[in-house]
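**Q** Mind folding the following:
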Amino acid sequence: MSNRIKNRTLGRQPSRLHQTINGLVLASALVVSSSAMADNSGTKRNYHISSGSLSHALSEFAGSAGILLSADARLTDGKTSKGLDGEYTVEEGFRKLLSGTGLVHIFTNDNTVTLKVLENQSQSDAATLSAVQVVGKTQFSYFNGEDPNNTDYSRSNAYSATKTDTPLMQTPMSVKVIPQQVLKDQQDITLAQALRNVSGVIPNEGSGGGNFFMRGFQNYNVYKDGFLNQSQWFHTEDLANVERIEVLKGPASILYGRSEPGGLVNFVTKQPLDTPYYSLRQQFGSFDLYRTDIDATGPLTQNKDLAYRFNLGYQSNNSFQDFAGNERIFVAPSVRWNINSKTTSTLKLEYSDIKETGRADIPLQGNRPAAIPRSRNLGEPWNIQEDKYLMLSLNTEHAFNDSWKLRHRFNFTNYELTMSSFNVDGWWSPVQANGNQTRYYFAQNMDGNDYQHNFFNALELIGKFKTGFAKHTLLVGGDYYRSDVRTTTVGFGANPNQYDTINVYNPTHGAGQPAISAADITTANTTLPWFGLYAQDQVELPYHFHVMGGLRYDAAEYDSTAYGEYAHDRLYQNEDRVSPRGGVVWQPIPELSLYGSYTENFGASNTNLQGIPLPPQTAEQWETGIKTELFDGRFIGTVAYFDLTKQHVPIAVRPGVTEAAGEQESRGIELDFSGQILPGWNVIAAYAYTPFAKTIKDGFRATNLGKRLNNAPENSGSLWTTYQFQTDSLRDLKLGAGVQAVGQRQIGFNEIAQAPGYATVNLMASQLWKVGKSRITAQLNVDNLLDKTYTGSIFSYGPSYYGAPRTFMGSVKVEY
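**A** So this is what the prediction gives:
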């Protein structure tokens, strides 16, 4: 990753607060006893300096070495260092601390050092740039992987909101980044666990996180490196290859096409690195969980034009539910080729096979989920769901010069879903007084030939230029997405064999799979192509204003034919739409931004109960907020207010008839912050207050009018914090704790049943040992420490899923 250096005389000076904070950090290195003289003869000394802020690391090193460090604090602004651990000379120590920062050190006398900027020059002729700002961010590219040893909880930049290298402080939308270190400290192995750290997001634990709610609306918008990673049932996500998770709040149609309006989740995957890195982690936990992760990367050639990365994850576990379990394998090799100094291409392959057996939902009993033990399973031992997933992607980027570049992305995915299970009925058939509950049979991939083929192509041109006093970052692009789906299913049919009854108090298992005839099977072939053109201009204006504007044109089709029990003739729909977006940011001082934005959304296609296409869902959102970034970019926070309205929601206007007659709205305030408060003390927190999340239009019957949206609590939040001791005797010991709280939620849109609110407490402890060039980390996490019984998943049709009881997760990790 290359650092960008900008002339201070062309930009604004840092605020007095900003200069004071950085100046105080470096000033400690200037006040050294006059008797303390550095030994520059080559004698080595032992140092223990933690990774983190570069200014803090240099201050600690200079003080220990007896060095007077004379440098402009702005040179280290926003930069980080890997720290020091071992024996180094003064020369070696400075080189290690400054590695990769774009800075070099120069001795002016025996014990005084100054910093200089190295920019396209040899170290010997590097000039001191007293009027230069070193911007503490990197030019974003998916070809630039992060340092695996980066322990920061905050990120100053994100790709998902703009598809350009834009600081979050200059982005007029709410974006939350979950870095790799958070995933490590929490030992998150599912998307649902990771999304607990984001305000306004309510994950469904029973779906592995692929089915979640954002700003009051159900969501399936999971992207990977910017392309839609859509499967049929969204259980295919594994975090073994994920470097960080970026969550964009609100509509995202301007850059991503058809999507749900609550926002999207973008996985930024691990990239091949030029520096060798190898790790092996073995996890073991409650309910016989065993998981192995392997991560290996490095150059394949001496000139580093070729580099590779290989990630593997294997997991097997039982469940707190009787006879339920899971087994999965995930493999992700990739190769990066620097074709020349201006062109880079990366080829990636991913494969996963996930088998889930025995899991079953909890039915409604009165106005609550059925009061049965968490371990009770109302399915059958043979209940199974298997997701197979194969992805091939090729990403290429060519830089014409320092200002213009062209980016092409191709992606192919194939999903195959096989399932067969008895499931409890929904809100229309709750538990009877005697405990009996109706179940229905559902199965898919009856002949073993089902598939979902997804094709994605995108071409984008990014350029930077000036017009008068305005600086532009222009993005122009087009994308094409096509999904071809074949399904063979059985369920909700006329055959009585597809239904039975189980008693929730005294369940009897042993019912075999029902006898199914060819007439019970529905075979459907569906094609969903869409094409989009988009343009976005980000303009930097005087007085620290940043303006964004963009448009997207989408042309989408729906083409479906079905045979069998639910046969229908060819159904075809063609829709197009122009979606705008605009926003403005005022950053009066580097530590503070005020922003506002307006965005429209083009949503998914609908069909009514007869399978006839309905108008696509649309939405618009107003958002305003405040952002802050402190401590050299090590801490970032956002407070946002949003008003989001969704139209053309499918509503049953009378029995057997569905129309796109509904309209729903959510409004609320969200708070997110993360980063380092003090050396060794990291925190990530989220809170959402959503007082209004209701149906405001409901066709002709007004059945749901004014009622609260499904799974949209008024209050929800989380707090997670860790502290790594800084004293020599305890330096590599880390302790952490967190809490997650969710208020009462409606089950379905009719407000006849609710899931009570809950709060869970989580703990962690880890110890690091350095053995030669290797690092060994032992870690223990305890989730739901107080063993709270709570509803972890809610589905709009009624059934829910209990969250996990007290769970232990241990791990041993070796890195070198």
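**Q** contacts, neighbours, all on C-alpha from now
**A** Will do.
**Q** which residue ranges form the helices in the stretch 251-400 of the chain?
**A** 253-256 (DSSP state H, counting those that start in this stretch).
**Q** To compare against the first, here's the next sequence to fold:
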Amino acid sequence: MTRRLGIAILLGSAAFAAAPGYAQTLREDASEVIVVTGQHPRDQASSGTKTDTPLAETPQSITVITADDIAGLGLQNLNQALRFVAGVTPEQRGSSAEVYDQFKLRGFDAPQFLDGLKLQGGVGYLSPQIDVSRLDRIEVVKGPASVLYGQSGPGGLVALSSKMPLDRNLYGAISGSYGNYDLYRVDADIGGRAGEGVLWRINGSANGASTQQRFGERERQTVSAAVTVGSGSSSSFTLLGAYSHDPKNGTYSVFPASGTFLENPNGKLSTKWDGGEPDNFFSREQAALTYIFNHDFGSGWSLRSSGRYQYVSSKLGIVYPGGSLDSNDPAQRLYDRYSYASDEQLNAWTFDNQLHGTVITGPVKHDILFGTDRQVSHAKQFVAFGSATDIDAFNPVYGTMPVPRTPLTVPDSTPQRNQVNLRQQGVYAQDQMSVGGLRVVLSGRQDWARIDAYGQTSKSEKFTWRAGALYTTSIGLAPYVSYSTSFEPQTSRLGTPDALGEVAKPSSGKQIEAGVKYTVPGTPILLTAAWFKIDQTNLVTSNPLTNLVTQAGKVRSRGVEVEATAPLPYGFNAKLAFSRQRLKTIEDTNPANIGKGILGVGRGGISANLEWAPNDGALQGFAIGGAVRHVDKVYAGTYPYGATPGAPTNTPSYTLADALIRYDIGALSSRLKGLTVSANVTNLFDKKYISTCYLDYGWCWYGNRRTAQATIGYRF
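**A** Presented below is the predicted three-dimensional model:
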């Protein structure tokens, strides 16, 4: 690994790189690097209100991440992109679960929406993942958003936007990346006009890497194609198809708490250690077809209709360490292991129809939105959990058992077939009123949901709403306050595996948020600060010792967040994100849980990015920068195994540094126009740290060690 790291840094110092994963950056002026796909300004978002609204006039916290940000920081997945968002506890399973984008937003799991439509998930281990090469931008909506999107958690949601055809004659880009851990990326993007009002675009990526753990390897090939008919007219229709093949999905495993977070007399386990088997596998296939129809009626009224069919399948077979030491081993070297295999499929349909218009009543302007949406999903799972041989963590011997290839080959198990069908229908309305400097948002929604799971049918309905007000002043200050609610059907089944009960009831949440936004007059500098309080009820909890699943209680999340985006003089650009939060159980059937936190939720942290790209002079075209990321302690639960009373309940905080360098070679000669090189290093000082622990299970995860990558790209 050291040799490969040295090669990558050498390539980077020779400037043999471009913006990783994209390489389609171009410079419109001397102060800003933008990606070919940019269609919306950074200071505007559509996800919070489903209308294009300036961030400074939206009474809600929203963070925007552009493809330019992803490229400039060399980010490889959504988890990494969310490292720089206030209120997010990122990378829940560290370097050991790149197959998923696992994070907490304001203390809660947050769903993902792609092009305004929810990305549906499966029954157990099946979950879609969108490659960042397909994304034009990411908008993180904080706080309950059910009023516009239906089923959504109280912490908020992540809205992803695909790269769409642009109204240009011909454009394109190609890039290639290399890094340590055998990281590679080859990305391509091309599009243009095919006739009057007809636009097209195709982009794809082949990427992969070895993982930090010994046997892990990920590999992906993905391609997307889109065509728009009627561009520039009152009616347009876009059809977008996407396919991803992930024959290898890295490592989905754990580290035992003893020997990582907790002391073990034999020492610490290496970050390379793998408690599974070389033949562990996890493959996934994804396909989707999306349509978007827009029609402008004139007089300020328009219609948008969109829908998507989504297919996802996955297969996995894994031997993994259970977390606990073998009780018959006084030397504390042997760890219990288990095995499982799963075969899952998902077919889902999602639709959203919106009518948007403007009405003037006296001095008040009303931006009115009416909508209806529907979600249907059919998820199947064939799964089995079983036993496995022990492993000596400090002198591992592999090959003591075969990895199960199907649920039928899992030892000491009874395979199960599960199917969950979900249907949800919603109607919603919203009025954005503006008069003078006052902005008021009122939204309401009615949902009807039905879940058919485990031979049972569960029906529910819920009215959710939101009210917010913001006042803009002549000096750029805009204080605001909002109240919103959430509703989220759940598919968990209560009881124990031997005595299963009814399907859990939907959870509900409510939030009050107050804050202020400040735009420095005459500049794009935006600073935001917010305080929030969220209550969630009907929380589902599982006891890892008894496998009892219950639903009761109430959790509360309180916190403050500060974010700033500041293009500065002399070519500097700065970003800051700070958050401080506390999430705890305030009601529960088990009194021992009251006052405790929720596994995997951190107290907050701070990140700061600074980049220098001279606007003129001999160094024009050159950029250098870096970032510092501090993550505060994360709640880890309590350790129930062995003689370790009073074990710590929080993982230690950690601070990491990143660095980047980039050069637009086109600044040297017009014949080299479009050629860009760069290098990125994350965790620059190679800090070894624990990202999260679930001590109730005896599980922990190491964070990502130093990674370096270099890329060369060309765009036209």
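**Q** what's the mean deviation for the helix or strand encompassing residue 452 of structure 1 versus structure 2?
**A** Using DSSP states H and E, residue 452 of structure 1 sits within strand 451-467. By mean Cα distance after the TM-score superposition for structure 1, the fitted strand 451-467 of structure 1 averages 0.8 Å away from its aligned residues in structure 2.
**Q** Give the buried residues for stretch 232-240 of structure 2.
**A** Buried residues in stretch 232-240 of structure 2, defined by neighbour count with 16 or more other Cα atoms under 10 Å: 235-240.
**Q** try stretch 297-309 of structure 1
**A** Residues 297-300, 304-309 are the ones in stretch 297-309 of structure 1 that count as buried (16+ other Cα under 10 Å).
**Q** separation between the residue nearest the centre of structure 1 and residue 687 of structure 1?
**A** Nearest to the mean C-alpha position of structure 1, counting by Cα atoms, centre = their mean, stands residue 245 at 2.5 Å. Distance, residue 245 of structure 1 to residue 687 of structure 1, by Cα to Cα, to the nearest Å: 18 Å.
**Q** ok, which stretches of the stretch 101-250 of structure 1 are strands?
**A** Per DSSP state E, counting those that start in this stretch, the stretch 101-250 of structure 1 carries strands over the ranges 103-109, 112-117, 132-138, 157-158, 166-167, 175-178, 201-203, 212-214, 217-219, 222-224, 227-228, 242-249.
**Q** circling back: quick check: the farthest pair among the buried residues of stretch 232-240 of structure 2?
**A** Pairwise distances across the buried residues of stretch 232-240 of structure 2 peak at 16.8 Å for 235 and 240 (criterion: Cα to Cα).
**Q** number of nearby residues for the aligned residue in structure 1 for residue 627 of structure 2?
**A** Taking TM-score structural alignment, the alignment pairs residue 627 of structure 2 with residue 738 from structure 1. Neighbour count for residue 738 of structure 1, taken as other Cα atoms under 10 Å: 20.
**Q** go on, residue 13 of structure 2?
**A** Neighbours of residue 13 of structure 2 (other Cα under 10 Å): 15.
**Q** Quick check: chain neighbours aside, which residue is closest to it?
**A** Leaving out its chain neighbours, the residue that sits closest to residue 13 of structure 2 by Cα to Cα, 6 or more residues apart in numbering is residue 679, at 7.6 Å.
**Q** just residue 670 of structure 1 next, same as before
**A** residue 688 (4.4 Å).
**Q** List the buried residues for the helix or strand harbouring that neighbour?
**A** Here residue 688 of structure 1 is covered by strand 681-698, with elements defined by DSSP H and E. By neighbour count with 16+ other Cα under 10 Å, strand 681-698 of structure 1 contains the buried residues 681-690, 692-698.
**Q** Stretch 471-483 of structure 2 now?
**A** Neighbour-count burial for stretch 471-483 of structure 2, counted by 16+ other Cα under 10 Å, picks out 471-472, 477-483.
**Q** What is the nearest of the residues you listed to residue 118 of structure 2?
**A** Set against residue 118 of structure 2, the nearest of those by Cα to Cα is residue 483 (23.0 Å).
**Q** quick one: the match of residue 627 of structure 2 from residue 783 of structure 1, how far?
**A** Counting by Cα to Cα - residue 738 of structure 1 and residue 783 of structure 1 are separated by 9 Å.
**Q** Touching both of the two, which residues are there?
**A** Contact criterion Cα atoms under 8 Å, 6 or more residues apart in numbering; residues shared by residue 738 of structure 1 and residue 783: 761-763.
**Q** Of the residues you listed, which belong to helices?
**A** Judged by DSSP state H, these include no members of helices.
**Q** Among these, which lie within strands?
**A** 761-763 (DSSP state E).
**Q** just the buried members of these?
**A** Applying 16+ other Cα under 10 Å to these flags 761-763 as buried.
**Q** count of neighbours near the equivalent of residue 782 of structure 1 over in structure 2?
**A** Aligned by TM-score structural alignment, residue 782 of structure 1 pairs with residue 681 of structure 2. When counting by other Cα under 10 Å, one arrives at 25 neighbours for residue 681 of structure 2.
**Q** before we move on, what about the one 5 residues further on?
**A** Burial of residue 686 of structure 2 is recorded as 14 neighbouring residues (other Cα under 10 Å).
**Q** which residues sit in contact with residue 537 of structure 1?
**A** 472-475, 548-550.
**Q** ok, now how distant is the aligned residue in structure 2 for it from residue 510 of structure 2?
**A** Residue correspondence to structure 2 (TM-score structural alignment): residue 537 of structure 1 is matched to residue 431. The spacing between residue 431 of structure 2 and residue 510 of structure 2, counted by Cα to Cα, is 20 Å.
**Q** One more: residue 345 of structure 2?
**A** Counting by Cα to Cα, the gap from residue 345 of structure 2 to residue 510 of structure 2 is 33 Å.
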